[in-house]
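J.: sequence first, then the predicted structure:
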Amino acid sequence: MSVSWCVSARVRGGHANGIQVTVHPSLGSGRCPNARSGATAPPRPAVCAPRPKLCTASQNHAPAGRRQQRRSNASPFNTVFARSSSSTASSLSQPHVSRALPVIGTKGDGWRQTYHCPPISFRPSSHRAPSRPRATLSIVPALIAHAGDQAGWRYVEFFSANIRNPNTRRAYARACAQFFAWCEDRQLALTTIRSVHVATWVEQLQEKHSAPGVKQQLAAVRMLFDWLITGQVVPTNPAAAVRGPKHVVKTGKTPVLEAAEWRKLIDSIPTDTVRDLRDRALIATLTYSFARIGAALKMKVEGLQPKGSAWRLRLHEKGGRYHEMPCHHSLAEALHAYVAAADVAEDRKGWLFRTSPGHNATVLTEQPMDQSAAWLMIRRRAAAAGIHAQIGNHTFRATGITAYLENGGQLAHAQTMAAHESPRTTKLYDRTKDRLTQPEVEKIRL
């Protein structure tokens, strides 16, 4: 069964709020799902490289039968690309003009078009076809769109092909969108942006954001312009000469629990249900293995491995690295109690920390927990234990490293256990010198 891909674009609502482009497959029929009933795509020319070809599109919406067929052919890889536009767009009542362009939509002129193009996917929206196609939204700024087709594609490829980490992709996309919106408000074009404009934007950011946040946004813009230079979209990088705010960090800001507070939190979690045992095991894993929350939640059941009379953890850390860590005896007890209650010991390829649906604390699904669910669990457990500090997922990593160093552990070993590239990063988690006791404060006598 042949699969071709279509890109359909139209101005949303006939106003100057952007152009929406949907990428979806057309299975074998050679017919665009957004096209009028009976309209077919012209045959693809006999060339080796796939070339975008035009398919006719309807001015009005498709009939109910075609809409139902479109829903039935919906793919889990449906993706929506949208871009804002500051130019005045014509209404959809104008005649629709068709052109064969390998672009993500066209300028805001009221046209609706459909193209056959190679597969494009920003991120799968679901693992099964929903009744109504759901999509992931990405913004291609009008300032980029007005620079031409090559600039639009290059912008999309920067996030889809160049950045693999989803958290970095989300943060950089937000920073770049805000920067180009700022430039658009000042009627700048992509080729007229200079270092003075980037510097002015950075100065305004410092009024509302902290130094690390400003440096991250500046790094995103600088990296994007480097990508546009290699794609021959712009000749120079206006952000290369702009310096971010000075930021020196000697101590981390992650809240750290005292030993008594950590024990109070663990003791407050009961052992009645499998959800309770899961929460105890997850908190113990973050504390005793110095694991990042992402690595802990990606653990499989087979990640708990025996080694002689002891146990080891195999963690998939950021950067694609696998890190093995000896398992503390208290952590091994918590993990074995959870695995036995969840009855997942035989599911070696399954996720270790799984979600629990609704209010049924005795049942686990086959889906893994995500970071937001873990954060909500930790805040709920901390509130129940009477801990009012604003702790989160990273608190237990910092708590474990601090407790290790307080009890005579070496910094070099802590660096290896935490999978840090530099000991300076590990030192940020050391709070042993920052804790002032009440007796020390009482020495102030007047």
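T.: Thanks, I have the structure now.

J.: okay, CA-based contacts and neighbour counts for the rest of this
T.: Will do.

J.: helices of the stretch 101-250 of the chain, residue ranges please.
T.: For the stretch 101-250 of the chain, the helices defined by DSSP state H, counting those that start in this stretch occupy 142-145, 149-157, 166-185, 195-205, 211-230.

J.: let's have those in a markdown table, adding distance to residue 284.
T.: Compiled in a markdown table, the helices of the stretch 101-250 of the chain are given as follows (distance: least, C-alpha to C-alpha, whole Å):
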| stretch | distance to residue 284 |
| --- | --- |
| helix 142-145 | 48 |
| helix 149-157 | 40 |
| helix 166-185 | 25 |
| helix 195-205 | 39 |
| helix 211-230 | 30 |
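
J.: just name the most buried of the ones you listed.
T.: Neighbour counts (mean count of other C-alpha atoms under 10 Å) averaged over each of those peak at helix 142-145, with a mean of 24.

J.: returning to what we had before: of the helices of the stretch 101-250 of the chain, which is nearest residue 328?
T.: Residue 328 lies closest to helix 166-185 among those, at 30.2 Å (C-alpha to C-alpha).

J.: one more to weigh against that first structure:
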Amino acid sequence: MDQKEYLKRYMRYLKLECGYSANTQAAYQHDLLFLFHFLEDQGKTVTEVKLADLETFAAGLHDQGIGPRSQGRILSGVRSFYRFLLLEGDVKDDPTELLPWPTIGEHLPEYLTTEEVDQLEASIDLSKWEGQRNKAIIETLFSCGLRVSELVNLKISDIYFDEKFIRVLGKGNKERLVPISDEAIKQVNLWFVDRRQMKIKEGEEDYVFLNRRGHHLTRTMILIMIKRQAVAAGITKTISPHTLRHSFATALLKGGADLRAIQMLLGHERLETTEIYTHMEVSDLRREILEHFPRNIKKKGKM
């Protein structure tokens, strides 16, 4: 079987088994072509690859001037491909299992503390028609850890108020159930009081969050709203809707939640994606030690 046939089967797997979008499939294919071109130069097939070959391949990515993050993305795609081949019985062992990952500089996402989220919500002018809607949006993003794309597509029929769950359609059209807090339920119900007074466009009746013309919101609208609200709240951090998702995950980790539980709530396919929050926790601990550990305090006093 030649490489084109392996690639064709893998693309079919990503589409039918994983439910990935056409754009995601294209991204995986693009990254795999780096490997295929390398193997052609080496005169090897995908099933003959050993760890040493992949180490040479990874070093070649660096030599081509490809940055660490892009290297990591490409190698992640290669790892996914070989797990597929292992699953299909095309290879007996996964050659990527011990492949070292490129070193990526520590770039941790910004997040808000619970107090800062309260500060953000407190700055909302509830006398404006959109005030309660915006408060419900911020609370739902923070309490449920939703992607902004998931929030704009949230339907009334997706909210189970009595059971305190919402049904979320995430990446790859994968559904997951996420608990919704009492506070978020309260704010959404208060928004529904205003929403009932609106003239809603045909076909938009089931969307939770609407603009003044009765259409469901866009991601850009929510991004602009949150940035403006951060300025009004005096928050100097650079934030976006995704910041509230990070804040949700960080708050859970600080509260002692299991990393795999956080992975399920966020809808991450790979645990490695969720593990960034452990790095955030370590970063916070380091800061606390530097600021509050007695010996560090003494040293600061002598300076």
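T.: Perfect, I can see it now. The structure presented is a predicted model; accordingly, all values stated were derived computationally and were not measured.

J.: returning to what we had before: tell me which of the helices of the stretch 101-250 of structure 1 sits nearest to residue 319 of structure 1.
T.: Nearest of these to residue 319 of structure 1, taken as C-alpha to C-alpha: helix 166-185 at 12.1 Å.

J.: and that closest one, what does it pack against?
T.: Judged by 3 or more C-alpha pairs under 8 Å, 6 or more residues apart in numbering; DSSP states H and E, helix 166-185 of structure 1 is in contact with helix 142-145, helix 211-230.

J.: can you put those helices in JSON lines and add distance to residue 191 of structure 1?
T.: Below are those laid out as JSON lines (distance: least, C-alpha to C-alpha, whole Å):
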{"stretch": "helix 142-145", "distance to residue 191 of structure 1": "10"}
{"stretch": "helix 211-230", "distance to residue 191 of structure 1": "11"}
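
J.: of the helices of the stretch 101-250 of structure 1, which is nearest residue 346 of structure 1?
T.: Going by C-alpha to C-alpha, the one of the helices of the stretch 101-250 of structure 1 nearest residue 346 of structure 1 is helix 166-185, 31.0 Å.

J.: how much does the closest one deviate in direction from helix 195-205?
T.: Angle of helix 166-185 of structure 1 versus helix 195-205, following axes from the mean of the first three to the mean of the last three C-alpha atoms, to 10 degrees, is 110 degrees.

J.: where does helix 166-185 of structure 1 sit relative to the chain's centre, distance-wise?
T.: Centre-to-centre, helix 166-185 of structure 1 and its host chain are 13 Å apart (C-alpha atoms, centre = their mean, to the nearest Å).

J.: tell me which residues are up against that helix.
T.: Helix 166-185 of structure 1 is contacted by residues 86, 139-143, 159, 163, 189, 193, 201, 217, 220-221, 224 when judged by C-alpha atoms under 8 Å, 6 or more residues apart in numbering.

J.: now the residue of structure 2 most remote from its centre: how far from residue 296 of structure 2?
T.: Most distant residue from the mean C-alpha position of structure 2: residue 302, 43.9 Å away (C-alpha atoms, centre = their mean). Taking C-alpha to C-alpha, to the nearest Å as the measure, residue 302 of structure 2 and residue 296 of structure 2 are separated by 10 Å.

J.: what's the answer for residue 53 of structure 2, then?
T.: Residue 53 of structure 2 is 47 Å from residue 296 of structure 2, by C-alpha to C-alpha.

J.: how close does residue 405 of structure 1 get to residue 337 of structure 1?
T.: Separation of residue 405 of structure 1 from residue 337 of structure 1 (C-alpha to C-alpha): 28 Å.

J.: before we move on, what about residue 290 of structure 1?
T.: To residue 337 of structure 1, residue 290 of structure 1 is 20 Å away according to C-alpha to C-alpha.

J.: cool, residue 291 of structure 1 as well?
T.: Using C-alpha to C-alpha, residue 291 of structure 1 is found at 20 Å from residue 337 of structure 1.
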